[in-house]
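**Student:** What follows is a protein structure lacking sequence information:
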């Protein structure tokens, strides 16, 4: 059994020893809407109450640079829904800020020209 350096006890073979829903006291819905590509950033403030080792790890992850919700979930080895609850708690304590992903702009007319040129080039090679 190893401590992953984040306070979450992991067994090398079994994985996480604490069930994900216990991390959030059974809550599965966040109060803040997050997309998997939403960026979260630490504000430098610490929560007024201790929220647990997973929240500490989130703050460490988000302190260096903005990071997506999906990346946070992967680092924590938690489902995205549980990660979103943790992030929501931290946003509520003003320890994190969030930024929605930018929408992808509609393709411009020149994009089609470029794609057709690529397609023509591929056809010539086949």
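**Tutor:** Now that the structure is in, tell me what you want to look at. Only a predicted model underlies this, so the values are computations on that prediction, with no experimental measurement involved.
**Student:** Going by C-alpha atoms from here, please, whenever you check contacts or count neighbours.
**Tutor:** Fine.
**Student:** most residues in a single helix of the protein, which one?
**Tutor:** Looking across the chain with DSSP state H, the single longest helix is helix 109-125.
**Student:** Could you check how far that helix is from the centre of its chain?
**Tutor:** 35 Å (CA atoms, centre = their mean, to the nearest Å).
**Student:** The structure to be compared is supplied as follows:
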């Protein structure tokens, strides 16, 4: 016999009201783990720069809210993949796929930092500074 004082838990008992809607990362990327058109690797320190003619991405109905947020953040200033992932609270892999989509749509472009092997030697820079001081 059931106890009339015992109430069944509310169906939403286990959900946090402040969490808002929860979307799984694979849903944001439609199950993709990489972008099909971005041929270069999107390193954590690769900088994402919004194209000058990106306009107002919020008006583009084909973009997800995450795509729009990435473009808007990069319109203010260029940001690395790692900064975007941290700022959006998304896994880096998801951000890479989303940025790849935006590169394909010509809304952003990615610049890679100069590899350490291509940077000038510190001793050469010191010699240049010393030479300038001697003038």
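**Tutor:** Cool, the structure landed. What you see is a predicted model; the values in this text were computed from it and never measured.
**Student:** TM-score of the superposed pair?
**Tutor:** Here the TM-score for the pair of chains, by TM-score structural alignment, normalised by the length of structure 1, is 0.68; 101 aligned residues with a CA RMSD of 2.8 Å.
**Student:** Next up, the contacts around residue 29 of structure 2.
**Tutor:** Contacts for residue 29 of structure 2 were tallied using CA atoms under 8 Å, 6 or more residues apart in numbering; they are 94, 97-98.
**Student:** Please apply the same query to residue 99 of structure 2.
**Tutor:** Residue 99 of structure 2 is in contact with 48, 67, 70, 108, counting by CA under 8 Å, 6+ apart.
**Student:** For the third one, what is the corresponding residue in structure 1?
**Tutor:** By that I understand residue 70 of structure 2. In structure 1, the residue paired with residue 70 of structure 2 is residue 58, using TM-score structural alignment.
**Student:** before we move on, what SS does its match have?
**Tutor:** Using DSSP: H, G, I helix; E, B strand; the rest coil, the structure places residue 58 of structure 1 in helix.
**Student:** next one: the one 3 residues further on
**Tutor:** Using three-state DSSP, the three-state assignment for residue 61 of structure 1 comes out as helix.
**Student:** Contacts only, for it.
**Tutor:** 67, 72.
**Student:** Can you say which of the contacts of residue 29 of structure 2 are buried?
**Tutor:** 94, 97-98 (16 or more other CA atoms under 10 Å).
**Student:** Closest to residue 21 of structure 2 out of these?
**Tutor:** Ranked by distance to residue 21 of structure 2 (CA to CA), these are led by residue 94 at 17.5 Å.
**Student:** What's the match for the closest one in structure 1?
**Tutor:** Under the alignment by TM-score structural alignment, residue 94 of structure 2 pairs with residue 82 in structure 1.
**Student:** Would you confirm that that match contacts residue 22?
**Tutor:** No. Using CA atoms under 8 Å, residue 82 of structure 1 is not in contact with residue 22; the gap is 9.6 Å.
**Student:** Name the helix or strand for the residue nearest to the match of residue 70 of structure 2 when sequence neighbours are not counted, please.
**Tutor:** Once flanking residues are discounted, residue 58 of structure 1 sits nearest to residue 72: 6.8 Å by CA to CA, 6 or more residues apart in numbering. If you go by DSSP states H and E, residue 72 of structure 1 is part of helix 69-76.
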